[in-house]
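Novice: Have a look; sequence and predicted model below, questions after that.
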Amino acid sequence: MDALFTSTLVVALAEIGDKTMLLAIILAARFNRPVAIILGILAATLANHFLAALVGSQAAYWLDGFWFRLAVALSFIAMGLWTLIPDRFEDDDKPAASRFGAFTATLVAFFLVEMGDKTQVTTIALGARFENAVLVTIGTTAGMMLANVPAVLLGDRILRRVPLNVVRYLAAGLFVVIGLWMLLALLGG
């Protein structure tokens, strides 16, 4: 249960204000097909995060030991610091006109934009921490959906009301606390 709850909470907070959340808002405005966009986000996230959690859990299986656990703990602290840097959505990141429709455009755009993103790297670290790709994938996907479904349905109205800096600091603090907790457990036990 820790894997599921922690993965959901960490990714939901990290996703707020993230590039993929901004992509969700742009896709919602462009296509005005919220159900197709939400399903595209769900499918892309399941695929992307399962692969990421699998990489993390397999790395933990093969590389288990003090130095690997130290690297995972430090990666959480690094993710906390990275979270403090606000994402910007560049013009060349915007989805081009698509002849395939809202679902396919969302599926492809989300899968590709998520590559190397904070939440994907976090999913790798969570997979390594909990060594359970399925629960981590369910949790991180739930976190992505908790952040992105309101973004799709409410668009930029949500950006005007949610204090993104506060959420960013809260997410950064959570990453750092998890990293420090892992360090203390590693060094103390």
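Specialist: Right, received. Where do you want to start?
Novice: contacts, neighbours, all on C-alpha from now
Specialist: Fine.
Novice: Enumerate the positions of stretch 138-158 that are buried.
Specialist: 138-153, 155-156 (16 or more other Cα atoms under 10 Å).
Novice: distance of V10 from F175?
Specialist: 7 Å (Cα to Cα, to the nearest Å).
Novice: Which ones among the buried residues of stretch 138-158 lie within helices?
Specialist: 138-153, 156 (DSSP state H).
Novice: wait, doesn't S57 sit right on F130?
Specialist: Yes. Applying Cα atoms under 8 Å as the test, S57 and F130 come out as touching, 7.2 Å apart.
Novice: and the comparison structure, right after this:
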Amino acid sequence: MEALLISTGIVALAEIGDKTQLLSLLLAAKFRKPWPIITGIFVATVINHLLAGWAGTLITQWLGPDAMRWILGVSFLAMAGWMLIPDKLDDDDAKVADSLGVLGATIVAFFLAEMGDKTQIATVALAAKFNELVPVVLGTTLGMMLANVPAVLLGEVAAKKLPVRLVHAVAAAIFAVLGILVLLGGDMVKWLS
């Protein structure tokens, strides 16, 4: 249960102001059909995060617990720093062939936008940390949906009212605490898992 809850919270916070949230706004403004966009976000996220989570669990199997502790601790600290850097939507992520339709365009655009994104890398790290694929992927997907569905439904007005810097600072603090706890090892790591 901890893997699910921590994954959901981290990704929901990390996604605020992220390029995929900006992409959600762009798709909502362009197509004005929220339900195919929401479905496309869900499908692309499940596929992307399933692949990322699978990679994380494979990494856990290949490396010993001591090496994993250091890699994960440093990775979480790096994610904390990365959270403080504002995200921008790449033009390439926003350009999707209209011939795919709303659902197809959303799936392709979202899948490509997630490649190498903070939330994809967080999914790899969380799956490696917890070594539980399904709860992590469910949590990261839920976190993605919690952040992006309101962006699709409420549009730009809601996005402008969110204190993005504060949300990113809170997410960065969570990643930093996780990194420190993992590096310290012992009983504090057991508290997380």
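Specialist: Yep, it's here. Keep in mind the model is a prediction, meaning the values are calculated, not measured.
Novice: Fetch the TM-score of the aligned pair.
Specialist: Put the two chains on top of each other and the TM-score (TM-score structural alignment, normalised by the length of structure 1) is 0.96; 189 aligned residues with a Cα RMSD of 1.5 Å.
Novice: And the lengthiest helix in structure 1 against structure 2, how far off on average?
Specialist: If you go by DSSP H, structure 1 has its longest helix at helix 34-63. Plainly put, helix 34-63 of structure 1 ends up 0.5 Å away from its match in structure 2 on average once the two are laid over each other (mean Cα distance after the TM-score superposition for structure 1).
Novice: what comes up buried for that helix?
Specialist: Result for helix 34-63 of structure 1 [16+ other Cα under 10 Å]: buried residues 34, 36-46, 48-60.
Novice: before we move on, what about stretch 160-174 of structure 1?
Specialist: Neighbour-count burial for stretch 160-174 of structure 1 [16+ other Cα under 10 Å]: L164, V167, R168, Y169, L170, A171, A172, G173, L174.
Novice: again with stretch 110-128 of structure 2
Specialist: 110-114, 117-128.
Novice: Now do the spatially most central residue of structure 2 against R165 of structure 2, distance only.
Specialist: What sits nearest the mean C-alpha location of structure 2, by Cα atoms, centre = their mean, is T119, with 2.4 Å. Distance of T119 of structure 2 to R165 of structure 2, given as Cα to Cα: 17 Å.
Novice: what's the neighbour count on W67 of structure 1?
Specialist: When neighbours are defined as other Cα atoms under 10 Å, W67 of structure 1 has 11 of them.
Novice: what does the one 5 residues further on give?
Specialist: Using other Cα under 10 Å, V72 of structure 1 is surrounded by 23 other residues.
Novice: Aligned against structure 2, show me the partner of it.
Specialist: Per TM-score structural alignment, the equivalent position to V72 of structure 1 in structure 2 is L72.
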